[in-house]
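*Asks:* Sequence plus the predicted model coming up.
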Amino acid sequence: MSPIDERPDFSTVADLFLLHGSLQSPAFLDGRLCAALALSDLDADAWLESVCLGLGVEQPRDRDSAATLLAWRRHTLEALADSSLDYEPLLPDELYSLAERARGLSEWTQGFLEVLDEMGDAPRQGWSAALTEAVEDLGVVAALETDLDDSAENENDLFALTEHVRMAAMLLYTEQHPGKPQVENVETPTRH
């Protein structure tokens, strides 16, 4: 089978986790992946080891599973480094209830912040005020009330929080990798 050309979606990764006997949310590990790629360029072997540890298995069950997990890492790194600034956290989509999507965002943020905490204060020394503030705001998102009613107001609030998390992740990556991506002359795409 050829390598996966597209980033696996949340449901695909969640199904893969189930095949490995884990009910863990892919959102949590995606938050960890994003922070690790931004801070220390997590290589493919270390990523597979980290995912397997999170799933409670020694290794992926088969080649296709390994290919999906590696594609997840590769596409996340490509999106973070791309000048189009179109990185998206791996979160439940519109097929899930608003409460499930809020829980996914909270879990993603918890994973992201966990890696930052593990790295200690050293990486934070050179951060801009904007990045420091954005990361501090993530603590609120991590503690987000996830028992939300499906309403237009809650939907809009969740969208705004998701966008804040997305921008904080890209800001961390760009500050840790000066010049990658080249964003000075690139217009930010309109989000719908």
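*Replies:* Looks like it arrived, so ask away.
*Asks:* rest of the way, CA atoms for contacts and neighbours
*Replies:* OK.
*Asks:* host element of residue 11?
*Replies:* According to DSSP states H and E, residue 11 maps onto helix 10-19.
*Asks:* how far does that helix sit from the chain's center?
*Replies:* Remark: helix 10-19 is offset 15 Å from the chain centroid, using Cα atoms, centre = their mean, to the nearest Å.
*Asks:* Likewise for stretch 58-68?
*Replies:* With Cα atoms, centre = their mean, you get 20 Å for stretch 58-68.
*Asks:* another structure for you, compare them:
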Amino acid sequence: MSLINDRLDFSTVADLFLLHDSLQSPAFLDGRLAAALALHDLGAEAWLEEVCLALSVEQPRDPESAEQFLAWRRQALEALSAAGLDYAPLLPDELFSLAEQARGLKEWTQGFLEVLAEVDADKRQAWSDNLKEALADLEVLAGMDAELEESADNENDLFALTEHARMAAMLLYTEQHPGQPRVEQPPQAH
């Protein structure tokens, strides 16, 4: 089954993890993927190595699995670099409880921040104030209590936090790739 033209979702990737005898959530690895694509232009082979390491396997179990892992990387890269700014973290959707969705966002944030922790202080210092502020907010988000009860307020809060994480990932990507995507930049305050 080829999903090259279809958007991979959380459940599809989680099922792929299960095929590799892993019960972990793909959210953490997706956070790592977004940050690595923004910072290092993570290549296909390096991504496959990272996935296999995370799943404690030597290689994907079959060519279809390998292609799906690569499609996941392509999908994230295309969304991060697209002018439509439509990147979305790979997170549990409305089929999951609010607590599971919150846990997924927390895991995504932890994975994203883990890659950023490897960036040297000089490079971080050169980042814009907007980016530094967004990343500081993600540090708080990574430590949040993910045990949300079902309520409209919690659902709205989770949506806002997810949007914040999404915007932080796109901001990191656009700052590391000037001119990609081509979007209007607001004037910088001095």
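*Replies:* Yep, it's here. The structure presented is a predicted model; accordingly, all values stated were derived computationally and were not measured.
*Asks:* Overlay the chains and give the TM-score.
*Replies:* The TM-score (TM-score structural alignment, normalised by the length of the second structure) is 0.94; 185 aligned residues with a Cα RMSD of 1.2 Å.
*Asks:* quick revisit: name the residues that touch the helix holding residue 11 of the first structure?
*Replies:* For helix 10-19 of the first structure, contacts defined as Cα atoms under 8 Å, 6 or more residues apart in numbering pick out 23-27, 55, 65, 68-69, 90-93.
*Asks:* Could you list every helix and strand in contact with the lengthiest helix in the first structure?
*Replies:* For the first structure, the longest helix by residue count, based on DSSP state H, is helix 152-176. Counting by 3 or more Cα pairs under 8 Å, 6 or more residues apart in numbering; DSSP states H and E, the packing neighbours recorded for helix 152-176 of the first structure are helix 26-40, helix 63-81, helix 98-119, helix 129-142.
*Asks:* Residue 149 of the first structure is nearest to which of the ones you listed?
*Replies:* helix 98-119 (7.0 Å; Cα to Cα).
*Asks:* what's the distance between the residue most central in space within the second structure and residue 114 of the second structure?
*Replies:* Closest to where the C-alpha atoms of the second structure average out (Cα atoms, centre = their mean) is residue 31, at 3.2 Å. According to Cα to Cα, to the nearest Å, residue 31 of the second structure and residue 114 of the second structure sit 9 Å apart.
*Asks:* next one: residue 168 of the second structure
*Replies:* Distance, residue 168 of the second structure to residue 114 of the second structure, using Cα to Cα: 14 Å.
*Asks:* between those two, who's got more neighbours?
*Replies:* Each of residue 168 of the second structure and residue 114 has its neighbours counted (other Cα atoms under 10 Å); residue 168 has more, 22 against 16.
*Asks:* Contact partners for the more buried one?
*Replies:* Going by Cα under 8 Å, 6+ apart, residue 168 of the second structure touches 131, 134, 135.
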